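Engineer: fold the following for me, if possible:
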Amino acid sequence: MEPNGRLLWVYAMTVLANISGQNETTMTTTGFKTDVCSNITDLKGVCDSSGAWTPQQVAQVLLTIRTVSDRLHQQQLQECRGAEPHQCPEAEVPANGGLVCATVNNRRLCKSLCNQGYDFHFIKRSRPYEECSQATGYRWTSYYVGGNQLAACHNSSLQVGGKPTMYFQQDCLTAKSSVALQNVVFDDFSADVGAKISGTLTEKCLVCG
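Structural biologist: Have a look, this model is predicted:
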């Protein structure tokens, strides 16, 4: 099927508009916003060209989309950095899932979630989140010893390793793209934490693998 240049250009400009609406402090760091927008606008010449695309033009579009996707992914991974307590290492975000984190009483807590079609390697129902704090020696509690990996999500037709609230309704990016769906993730996390720890959750974030 021949690629639809006009539809792709509309899509690219929609992404550009969404980027422009993001928090300026976050999205302009080290020229990030400028670089991404430049990559997207570079597609205009290809999308406005007449006739069927050449194999080189198709490759150019795919390469641009991949570049933009990679840059956006790396940027959103930074959204949990710098939280208290600063002594805690950055927790690894599971591929095929995401990580929701918050700080309460100077304790950094992170909960792993898997996308639909994926499940945890270990049973985590009784342990929905992990902790890094002075009490843990500023290391993450985890089934994975000696590192910052909190969970792994593997292909599975069944989701039995965690509670229902440990899985995204669809996937992490879909949840993150909707304020309402993201708030569901935050609310579920607050309920998990509140069952054992009293205090206000601050520095909340959601990052996708």
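Engineer: only C-alpha atoms from now on, for both contacts and neighbour counts.
Structural biologist: Will do.
Engineer: so what's the residue count around Lys176?
Structural biologist: Counted by other C-alpha atoms under 10 Å, the residues lying close to Lys176 total 18.
Engineer: quick one, what contacts it?
Structural biologist: Lys176 makes contact with 182, 206 under the criterion C-alpha atoms under 8 Å, 6 or more residues apart in numbering.
Engineer: and what of the one 5 residues further on?
Structural biologist: Under the criterion of C-alpha under 8 Å, 6+ apart, the contact list for Leu181 reads Ala175.
Engineer: one more, for comparison:
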Amino acid sequence: MARWEPGARERLVVAAVDLFAEQGYDATTVAQIAERAGVTKSTFFRHFPDKRELLVAGQETLRTLLAGGIADAPAGASPLEAVAAGLQRASDTMGPMNRELGPRLKAAVATSAELQERDALKSVSLAEAMTTALTARGVPGPTAALAGELGVLAFKRGYAAWSESDAPGGLAPYTSAALDELRAASASLG
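Structural biologist: Predicted structure coming up:
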């Protein structure tokens, strides 16, 4: 086993997603994930405390990117313009591996109620990060919460469309288009 080969964390995530999709979350063991990734079990545990944490790998980075983009938006930006800046910053960090994992991750999450719960908690966490960043800009609480929720929905919709598309390019245009669609939809609510 290639114990010291670079990229172990990423290989573990890919191996787990593939195994979860192939045989289900409950039937997949840490030993199988480590073997598929070409690392030892101790290497697995250096990166993750358990297999549940594999699907939220990078969540704290994503929270930081979204909140940082909102904080750095121009002073006169509306709440949704600030959210767009956060989405842009987060989207710019997503590369081919993120795109490739999208459909497989969706299939893996569909195999387990526990993974669906973790995915929902991830959404709550991202919305909270955006809401907090917006309130720090002086946006009133209810408006900040709504904009944060729209930001999460735009990110998820944009990511799904991007990962299912064969068109070249990054995630940013997809999250931007999703936010625009949601903005228009919310305006029609009356």
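Engineer: TM-score for the pair, please.
Structural biologist: Between these two chains, after superposing, the TM-score reads 0.29 (TM-score structural alignment, normalised by the length of the second structure); 98 aligned residues with a C-alpha RMSD of 5.7 Å.
Engineer: tell me the helix or strand right after whatever helix or strand Val15 of the first structure lives in.
Structural biologist: Using DSSP states H and E, Val15 of the first structure sits within helix 5-20. Reading on from helix 5-20 of the first structure to the C-terminus, the next helix or strand found by DSSP H and E is helix 24-27.
Engineer: not counting its neighbours along the chain, what's nearest Leu179 of the second structure?
Structural biologist: Counting by C-alpha to C-alpha, 6 or more residues apart in numbering, the nearest residue to Leu179 of the second structure once its immediate chain neighbours are dropped is Ala154, at 4.9 Å.
Engineer: how about the strand or helix carrying the one you found: buried residues?
Structural biologist: For Ala154 of the second structure, the host element (DSSP H and E) is helix 141-164. Under the neighbour-count criterion of 16 or more other C-alpha atoms under 10 Å, helix 141-164 of the second structure has 144-145, 147-163 buried.
Engineer: list the buried residues for the helix or strand hosting Glu117 of the second structure?
Structural biologist: For Glu117 of the second structure, the host element (DSSP H and E) is helix 113-136. Residues of helix 113-136 of the second structure classed as buried under the neighbour-count rule (16+ other C-alpha under 10 Å) are 115, 118-119, 122-123, 125-135.
Engineer: quick one on the thing from earlier: got the angle between the helix holding Ala154 of the second structure and helix 113-136?
Structural biologist: Interaxial angle of helix 141-164 of the second structure relative to helix 113-136 (axes from the mean of the first three to the mean of the last three C-alpha atoms, to 10 degrees): 130 degrees.
Engineer: which helices and strands does helix 141-164 of the second structure pack with?
Structural biologist: helix 79-92, helix 96-110, helix 113-136, helix 172-187 (3 or more C-alpha pairs under 8 Å, 6 or more residues apart in numbering; DSSP states H and E).
Engineer: so that helix versus helix 96-110, what angle?
Structural biologist: 100 degrees.
Engineer: what does helix 141-164 of the second structure rub up against?
Structural biologist: For helix 141-164 of the second structure, with C-alpha under 8 Å, 6+ apart as the criterion, the contacting residues are 79-80, 83-84, 87, 98-103, 123, 126-132, 134-135, 170-171, 174-179, 182.
Engineer: show me which helix runs longest in the first structure.
Structural biologist: helix 55-77 (DSSP state H).
Engineer: next secondary structure element downstream of that one?
Structural biologist: strand 97-104.
Engineer: wait, Ala71 of the second structure sits on Thr135?
Structural biologist: No: applying C-alpha atoms under 8 Å, one finds Ala71 of the second structure not in contact with Thr135, separated by 9.9 Å.
Engineer: got the contact list for the nearest residue to Leu8 of the first structure once chain neighbours are set aside?
Structural biologist: Distance criterion C-alpha to C-alpha, 6+ apart; nearest residue to Leu8 of the first structure, sequence neighbours excluded, is Cys47 at 7.2 Å. Residues near Cys47 of the first structure by C-alpha under 8 Å, 6+ apart: 5-6, 8-9.
Engineer: one step back: show me what the helix holding Glu117 of the second structure is packed up against.
Structural biologist: By 3+ C-alpha pairs under 8 Å, 6+ apart, helix 113-136 of the second structure packs against helix 59-71, helix 79-92, helix 96-110, helix 141-164.
Engineer: which parts of the shortest one are buried?
Structural biologist: In other words, helix 59-71 of the second structure. Neighbour count says helix 59-71 of the second structure has 62-71 buried, by 16+ other C-alpha under 10 Å.
Engineer: quick one: that helix to helix 113-136, angle?
Structural biologist: Using the same axes, to 10 degrees: helix 59-71 of the second structure against helix 113-136 is 30 degrees.
Engineer: also the third one?
Structural biologist: Here the directions of helix 96-110 of the second structure and helix 113-136 differ by 120 degrees (the same axes, to 10 degrees).
Engineer: so how far is Leu8 of the first structure from Asn39 of the first structure?
Structural biologist: 14 Å (C-alpha to C-alpha, to the nearest Å).
Engineer: over to Asp119 of the first structure?
Structural biologist: For Asp119 of the first structure, the distance to Leu8 of the first structure - C-alpha to C-alpha - is 34 Å.
Engineer: ok, Ala102 of the first structure next?
Structural biologist: When Ala102 of the first structure is compared with Leu8 of the first structure (using C-alpha to C-alpha), they lie 37 Å apart.
Engineer: ok, now Lys44 of the first structure?
Structural biologist: 10 Å.
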